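> Fold the following for me, if possible:
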Amino acid sequence: MKHSEKSRGGRPWSFDREKAVETAMRLFWRSGYEGVSVGELTKAIGIAPPSLYAAFGSKAGLYREALDLYEEKFASLDLDLVEKAASLAQAVRALLEGAVRAVTDPDREGGCMISSGMTACHSEHGALARNAAARRDAMRERIAKTLAPFVTDGQTLPLERYLSAVLQGISVQARDGATQAELQEIVENVVLGVGAS
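Sure thing, here's the model as predicted:
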């Protein structure tokens, strides 16, 4: 266990904080924010509720840290392959195929924690929902910036929104159990449409 970080009271944590965030991330990724109770979190992490609140401030604070960790480890789109593409259709294929591999990876939870996260929630969690939406907007902006060299002025905005919607749909279908081969059919149809435009 790590004892280097200290609690707000100055005492060392009696648990591995990084591992706690990783555990919480997996739970939230699998079941959503509202689908995971404080009791489930503390049991999985191996701490008492007061320790969770002392370390993270609240369940919401832990969720934000879990999202940060997810973005750092899992949410990066494979934009290097996109940038190396020779055409818009190839760039879109690289983007979508990378996403399909990510959301169907057997070593991960199904779907994308950001694409699927907090799309519907109780009104008291509005701040978390807005944070998740801002993260999705940032992803859409990264897509637009990466695809900009492949499109003429004015085409980027509709395309980035369309591809963001496709990525969210792929995430939801992966959570519902769609296979990589089934999701690849979506990729083929989208690429066909982009190539024809």
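
> from here on, contacts and neighbour counts on C-alpha atoms
Fine.

> Would you mind measuring the gap between the ends of stretch 30-43?
Chord length of stretch 30-43, first to last residue, is 16 Å (C-alpha to C-alpha, to the nearest Å).

> try stretch 65-80
Per C-alpha to C-alpha, the first residue of stretch 65-80 is 26 Å away from its last.

> from the middle of its chain, how far away would it be?
From the chain centre to the centre of stretch 65-80 is a distance of 6 Å (C-alpha atoms, centre = their mean, to the nearest Å).

> How about that stretch, which residues are buried there?
Taking 16 or more other C-alpha atoms under 10 Å as the neighbour-count basis, stretch 65-80 is seen to contain the buried residues 65-71, 75, 77, 79.

> Mind checking which of these land in helices?
With helices defined by DSSP state H, the entries of these inside them are 65-71, 79.

> out of the residues you listed, which one sits closest to residue 188?
Nearest to residue 188 among those is residue 79, at 18.7 Å by C-alpha to C-alpha.

> and the spatially most central residue of the chain, what is it in contact with?
The residue at the geometric middle of the chain, judged as the C-alpha nearest the mean C-alpha position with C-alpha atoms, centre = their mean, is residue 114 (3.1 Å). Taking C-alpha atoms under 8 Å, 6 or more residues apart in numbering as the definition of contact, the neighbours of residue 114 are 67, 75, 132, 135-136.

> Now the second one, please; I'll put the structures next to each other:
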Amino acid sequence: MDKPRQRRSSGPRTFDRDEAVEIAMRLFRRYGYEGVSIADLTGAIGIAPPSLYAAFGSKAGLYREALDRYAALPGALEGMAGAETLEEAVSGLLEAAIRSVVTDERGCMISTGLVEGAPAQQDLARELRTRRQGLRGRIAAALRRWLSVEDADRLAAYLLAVQQGIAVQARDGADEAELLHIRDEVMIGVAVRHRSPAA
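The predicted structure follows:
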């Protein structure tokens, strides 16, 4: 799909910063950091490059604001809320992850937005790695209700890898039914390996 572009009117134009970050988030989510150019951003937002630099400092600055907005959206961890068993928690986590990537943007800024980058983007790549590690830690903390610390950490690492794979599959065009099959296969393994006691 072609990236959306908006014709700019002549003369200076004020813009809504919140709307600009929302537009940027949608572009970055769909195409990744390196897949979105300054021209794409200014065209979609409807401003000139100097206005973008004045407001956000750089493309990376706008990306960070878009990333913060994305991180505030309902995510996979919300799917674990209210779970009474390990199986419910894992299933809820993966179902929420699937719902979050079968949108029009079909991507995850944290999982696939910038895995590797040019030397100039290493700070941003490190920031995303830190966010992924933080997500893994939060998943592990939630799983400790049913598992030992060691087992929770191992399962969290596995589930994060599955989430990243789901995001890539969605970007490649997998639909919700296909992604739910992945969830089902994971659940078989969880049921075999882990027997959670009644809460």
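
> on that earlier part again, let's have the contacts of residue 114 of structure 1 in JSON lines, adding distance to residue 153 of structure 1.
JSON lines is the format used below for the contacts of residue 114 of structure 1 (distance: C-alpha to C-alpha, whole Å):
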{"residue": "67", "distance to residue 153 of structure 1": "33"}
{"residue": "75", "distance to residue 153 of structure 1": "28"}
{"residue": "132", "distance to residue 153 of structure 1": "29"}
{"residue": "135", "distance to residue 153 of structure 1": "25"}
{"residue": "136", "distance to residue 153 of structure 1": "23"}
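
> Of the residues you listed, just say which sits nearest to residue 41 of structure 1.
Of all the contacts of residue 114 of structure 1, residue 41 of structure 1 sits closest to residue 67, with 15.0 Å by C-alpha to C-alpha.

> The closest residue to the closest one other than its chain neighbours is in what secondary structure piece?
Excluding the flanking residues, the one nearest residue 67 of structure 1 by C-alpha to C-alpha, 6 or more residues apart in numbering is residue 25, at 6.9 Å. With elements taken from DSSP states H and E, the one containing residue 25 of structure 1 is helix 17-31.

> one step back: now flag whichever of the buried residues of stretch 65-80 of structure 1 is closest to residue 21 of structure 1.
Closest approach to residue 21 of structure 1 among the buried residues of stretch 65-80 of structure 1 (C-alpha to C-alpha): residue 66, at 5.5 Å.

> Near the residue lying closest to the closest one once chain neighbours are set aside, how many residues? Count them for me, please.
Taking C-alpha to C-alpha, 6+ apart, and ignoring the residues beside it in sequence, residue 66 of structure 1 has residue 25 as its nearest neighbour in space, at 4.5 Å. Other residues within reach of residue 25 of structure 1, judged by other C-alpha atoms under 10 Å, total 26.

> Residue 98 of structure 2 too?
Residues near residue 98 of structure 2, counting by other C-alpha under 10 Å, number 26.

> now swap in the one 4 residues further on and tell me
A total of 20 residues lie near residue 102 of structure 2 under the criterion other C-alpha under 10 Å.

> now swap in the one 10 residues further on and tell me
Using other C-alpha under 10 Å, residue 112 of structure 2 has 21 neighbouring residues.

> Aligned to it, what sits in structure 1?
Matched to structure 1 by TM-score structural alignment, residue 112 of structure 2 sits across from residue 116.

> can I assume its match is in contact with residue 174?
No: judged on C-alpha atoms under 8 Å, residue 116 of structure 1 makes no contact with residue 174 at a distance of 10.4 Å.

> Structure 2: helices as residue ranges?
17-31, 38-45, 49-56, 59-71, 86-101, 109-112, 122-143, 149-171, 176-193.

> now the fifth one: which residue numbers in structure 1?
Yep, that's helix 86-101 of structure 2 we're talking about. The counterpart of helix 86-101 of structure 2 in structure 1, counting by TM-score structural alignment, spans residues 88-103.

> Average offset of the matching stretch relative to structure 2?
Its match in structure 2 and stretch 88-103 of structure 1 itself, once the structures are fitted together, sit a mean 1.1 Å apart by mean C-alpha distance after the TM-score superposition for structure 1.

> where does the counterpart of residue 154 of structure 1 in structure 2 sit relative to residue 161 of structure 2, distance-wise?
Aligned against structure 2 by TM-score structural alignment, residue 154 of structure 1 finds its counterpart in residue 150. Note on residue 150 of structure 2: its distance to residue 161 of structure 2, by C-alpha to C-alpha, is 17 Å.

> So for those two, which residue has more residues nearby?
Neighbour count, other C-alpha under 10 Å: between residue 150 of structure 2 and residue 161, residue 161 has more, with 14 against 11.

> what does that one align to in structure 1?
Correspondence of residue 161 of structure 2 to structure 1, assessed by TM-score structural alignment: residue 165.
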